[in-house]
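[1] Based on what follows, work out the 3D shape:
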Amino acid sequence: MDETTRRQKLTIPEGRLRIVIDSDAKNEVDDQFAIAWALRSPERFQIEAVYAAPFSHTVFRHNIGDYDFLVQEDPKEGMEQSYEEIRKIYQLLGENPDGKVFRGATGYIDEDRNPVQSDAVHDLIERGMNSEETLYVVSIGACTNVASALIQEPKLAEHIVVVWLGGQPLYFDHGYEFNMGQDIRGAQHLFNCGVPLVWIPCMNVASLLSFSDDEAKSKLNGKSRIGTYLTDIVLDQFSNLDKALSRGKMHRTLQLRGREDQSEEYFARFESKYVAWSRTIWDISTIAFLKNPGWVQSTRVPSPILGDDCRWVKDREMTSRHEIRVANYCQRDLIFGDLVACLNHD
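    So this is what the prediction gives:
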């Protein structure tokens, strides 16, 4: 693909967009917001399919201990739970999920970098290859399904634009976070294969999208079936001070690794007594970018090189790499304003 064509594809057009969403919907609470918002934006999006992505919490337990995430160790089970959760979101919105929700990978891309076969991969390849109009692929979990489709059919890259949430900004020493850490090989393929890619890092970009308990109660609860459900799953995350302290420690140890030069032992000397509850709704950053690119500021950069250790490789030849678009900032108030307006009625 020549760079002129790539730049055109990385500039989101006006009008209605063809969308598929790849989601680990049962992992947390943010996927549900993203899927519901997209489905409730029919003037902008034609949602053709939603794929269930695998997830497991092994990546957290192996790196930081089990601070906050609970029991899910089997990516196949994570995918199946996500499949059922996606169907539930459709039903809460009064829509039929049959023929629109597909099971994805039951594991991650292996050392030989073979694609992981699934209904989602087959559908994405067929849907992308059989249309002259660009298909936008929103990936809000481990990118196994999307990367597998691109490995199996490299020409798919000419027909799609991928918008993926994962990893940390390039000025961090590492890219480590949940989506990227589960399938580093899949992430490497997204950055290397040349597919038009809009990349949304997590900390200091998507992390700006924080939604408080009071906002959930006042702006969504009781306004619609989906609004009440989203409120319930958000409030379920808020329990006690220990959980808030645990999440803060998790962010410092994993997401913000290398951004702090003082020890956990040092921080333990200082007491935290209170917490103002909020929850980061990370995944809506992808939908926000496609709905209104002005809500998520971005720039074109040479596609970065991700090492096997999930660190960014500093390479003098970076300028010869193809371009991607990277998000730098999210307009939190504008994004949540639109989301709430779309979801607070049946």
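[2] rest of the way, CA atoms for contacts and neighbours
    Fine.
[3] sec struct for the nearest residue to V205 once chain neighbours are set aside, please.
    Nearest residue to V205, sequence neighbours excluded (C-alpha to C-alpha, 6 or more residues apart in numbering): Y329, at 4.9 Å. Three-state assignment for Y329 (DSSP: H, G, I helix; E, B strand; the rest coil): strand.
[4] which ones are touching Y329?
    204-206, 208, 296-298 (C-alpha atoms under 8 Å, 6 or more residues apart in numbering).
[5] for comparison, sequence B:
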Amino acid sequence: MKRIESSILITLFWVVMIGHAAADDGMRIRLLIDSDANNETDDQHAIAYALLSRDKFEVEGITVNKTHNGGDVDEQMAEAERVVKLCGFYPQLPVFKGANGSFAEILPHLDEPVYDGKEAVDFIIKQAKKQCDRKLVLLPIGKLTNIALALAKDPSIIPNIRIVWLGSNYPRPGEYNLTADLTCIDYVLSLPVDFEMVTVRYDDPSGSWGVKAYQQDIFDKMPGMGPQVDVRVEGRHGGTFTTFGDYSVSLYRHAPQHGDPPFRSFFDATAVAVLKDPKLGKAIEVPRPALNGRGWVERPKNPLKMVLWQDFDGPAIMQDFFNVIDAATAE
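    Below is the predicted model of the structure:
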């Protein structure tokens, strides 16, 4: 009789545990990252931050694109795969090549069997169409080209997605991700899709420029950190690595630094942070503007709104990033 009771208790224990796991999974954010991964240093850290925040994100895949720096889409792909490997997600997490060119250049070819960016576009649409009670969050941390192409190819995905874009100096003109493809911005903003803009605002502490990863902190805190992988991964600047932490040090050693003490802004990782914890930034709803050249034209009567993220808690974001890497090391 005691054996039967014990068996029942064990069964009930696992039923409860499985139920909790299912509930936790249902609370996680479905995430698809779209990145120019080989551009500088922030993309790699944003990808690692999201992948290793397992309690918050269900990362379904990564798509890549070409911007001004970092080579063509093959080099962007190679860098994304390095990070996926160093975080212990290879080969189960898919990475797909996206656009080399601009939205305007590719748009006329969307009905052709093969076109620039097709792998990424097809994957975005496929994941957006999966039956699920949670929206798919698209996190473009480069140009918006792949996202715009997917929306043009299949507008039926609009109700199923939420776009959180790291880009623009809004309300000021310019910014790297914006100018990487000026032809897609107005198109995306014209659609009734959930859209959020995580501001950059160079030299302005109210934008993600103000979230700073100091070189010395990377040198002090990152060596040997993150999951240990079995197969050594060749780095962007040479050498081989078995932890993301050691690769992070290499990236910061080779990247030009700014200021005194030296730092690089943690732009892309800021978008991951406010997705994880909205209290790490301030969000306001504004009418969507229009783009005129590289600058913005306000449209106060526009019924379409967007969420604008600004005023980020830089120290708290950096601490959370280091906490995530530290927790992954202890696994």
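[6] what does the residue nearest to V205 of structure 1 align to in structure 2?
    Structural alignment (TM-score structural alignment) places Y329 of structure 1 against D311 in structure 2.
[7] how far does the host helix or strand of E126 of structure 1 sit from the chain's center?
    E126 of structure 1 belongs to helix 119-129 when assigned by DSSP states H and E. Averaging C-alpha positions (C-alpha atoms, centre = their mean, to the nearest Å) puts helix 119-129 of structure 1 19 Å from its chain's average.
[8] Need the single longest helix in structure 2, by residues.
    What stands out as the longest helix in structure 2, according to DSSP state H, is helix 2-27.
[9] and the gap between V234 of structure 1 and W277 of structure 1?
    10 Å (C-alpha to C-alpha, to the nearest Å).
[10] The two: which is more packed in?
    V234 (22 against 17; other C-alpha atoms under 10 Å).
[11] The more buried one against V29, yeah?
    Yes. Using C-alpha atoms under 8 Å, V234 of structure 1 makes contact with V29 at a distance of 6.4 Å.
[12] my hunch is that K219 of structure 1 is in a helix, does that hold up?
    Yes. Assigned with three-state DSSP, K219 of structure 1 falls within a helix.
[13] So for V234 and W277 of structure 1, which residues contact both of them?
    Joint contacts of V234 of structure 1 and W277 (C-alpha under 8 Å, 6+ apart) are D213.
[14] related to what we said a few turns ago, which positions within the longest helix of structure 2 qualify as buried?
    For helix 2-27 of structure 2, a neighbour-count test (16 or more other C-alpha atoms under 10 Å) marks D25 as buried.
[15] now do stretch 249-256 of structure 2
    Quick answer for stretch 249-256 of structure 2 (16+ other C-alpha under 10 Å): 249-252.
[16] CSV please, covering those and showing distance to F195 of structure 2 and secondary structure.
    Output for the buried residues of stretch 249-256 of structure 2, formatted as CSV (distance: C-alpha to C-alpha, whole Å; DSSP: H, G, I helix; E, B strand; the rest coil):
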residue, distance to F195 of structure 2, secondary structure
V249, 34, helix
S250, 35, helix
L251, 31, helix
Y252, 32, helix
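[17] The stretch 101-250 of structure 2: helices as residue ranges?
    Along the stretch 101-250 of structure 2, the stretches classed as helices by DSSP state H, counting those that start in this stretch are 103-106, 118-128, 145-153, 176-179, 185-189, 215-221, 244-254.
[18] Packed most tightly, which of these would that be?
    With neighbours defined as mean count of other C-alpha atoms under 10 Å, the helices of the stretch 101-250 of structure 2 peak in mean count at helix 145-153, which reaches a mean of 24.
[19] Mind giving me the packing neighbours of it?
    Here helix 145-153 of structure 2 touches helix 103-106, helix 118-128, helix 185-189, going by 3 or more C-alpha pairs under 8 Å, 6 or more residues apart in numbering; DSSP states H and E.
[20] continuing past the longest helix of structure 2, what's the next helix or strand?
    strand 29-35.
[21] Superposed on structure 1, what's the mean shift for that following strand?
    On superposition with structure 1, the mean distance recorded for strand 29-35 of structure 2 (mean C-alpha distance after the TM-score superposition for structure 1) is 0.4 Å.
[22] What is the distance between the helix or strand following that strand and the centre of its chain?
    Once strand 29-35 of structure 2 ends, the next helix or strand along the chain (criterion: DSSP H and E) is helix 42-52. Remark: helix 42-52 of structure 2 is offset 7 Å from the chain centroid, using C-alpha atoms, centre = their mean.
[23] hmm, who's touching the helix or strand that helix 42-52 of structure 2 is followed by?
    Sequence order places strand 57-64 as the next helix or strand after helix 42-52 of structure 2, per DSSP H and E. Under the criterion C-alpha under 8 Å, 6+ apart, residues 25, 28-37, 50-51, 73, 76-77, 80, 93-99, 120, 127, 276 lie in contact with strand 57-64 of structure 2.
[24] So for strand 57-64 of structure 2, what gets flagged as buried?
    Residues of strand 57-64 of structure 2 classed as buried: 57-64 (neighbour count, 16+ other C-alpha under 10 Å).
[25] contact partners of stretch 191-207 of structure 2?
    By C-alpha under 8 Å, 6+ apart, stretch 191-207 of structure 2 touches 158-159, 161-170, 172, 175, 189, 208-211, 267, 270-271, 304, 306-312.
[26] Buried ones only from those residues, please, as a ChimeraX command.
    In ChimeraX, a selection of the buried entries from the contacts of stretch 191-207 of structure 2 looks like this (16+ other C-alpha under 10 Å):
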select :158,161,162,163,164,165,166,167,168,169,170,175,189,208,209,210,211,267,270,271,304,306,307,308,309,310,311,312
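[27] would you turn the helices of the stretch 101-250 of structure 2 into JSON lines with distance to D326 of structure 2?
    JSON lines is the format used below for the helices of the stretch 101-250 of structure 2 (distance: least, C-alpha to C-alpha, whole Å):
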{"stretch": "helix 103-106", "distance to D326 of structure 2": "39"}
{"stretch": "helix 118-128", "distance to D326 of structure 2": "31"}
{"stretch": "helix 145-153", "distance to D326 of structure 2": "33"}
{"stretch": "helix 176-179", "distance to D326 of structure 2": "30"}
{"stretch": "helix 185-189", "distance to D326 of structure 2": "37"}
{"stretch": "helix 215-221", "distance to D326 of structure 2": "9"}
{"stretch": "helix 244-254", "distance to D326 of structure 2": "10"}
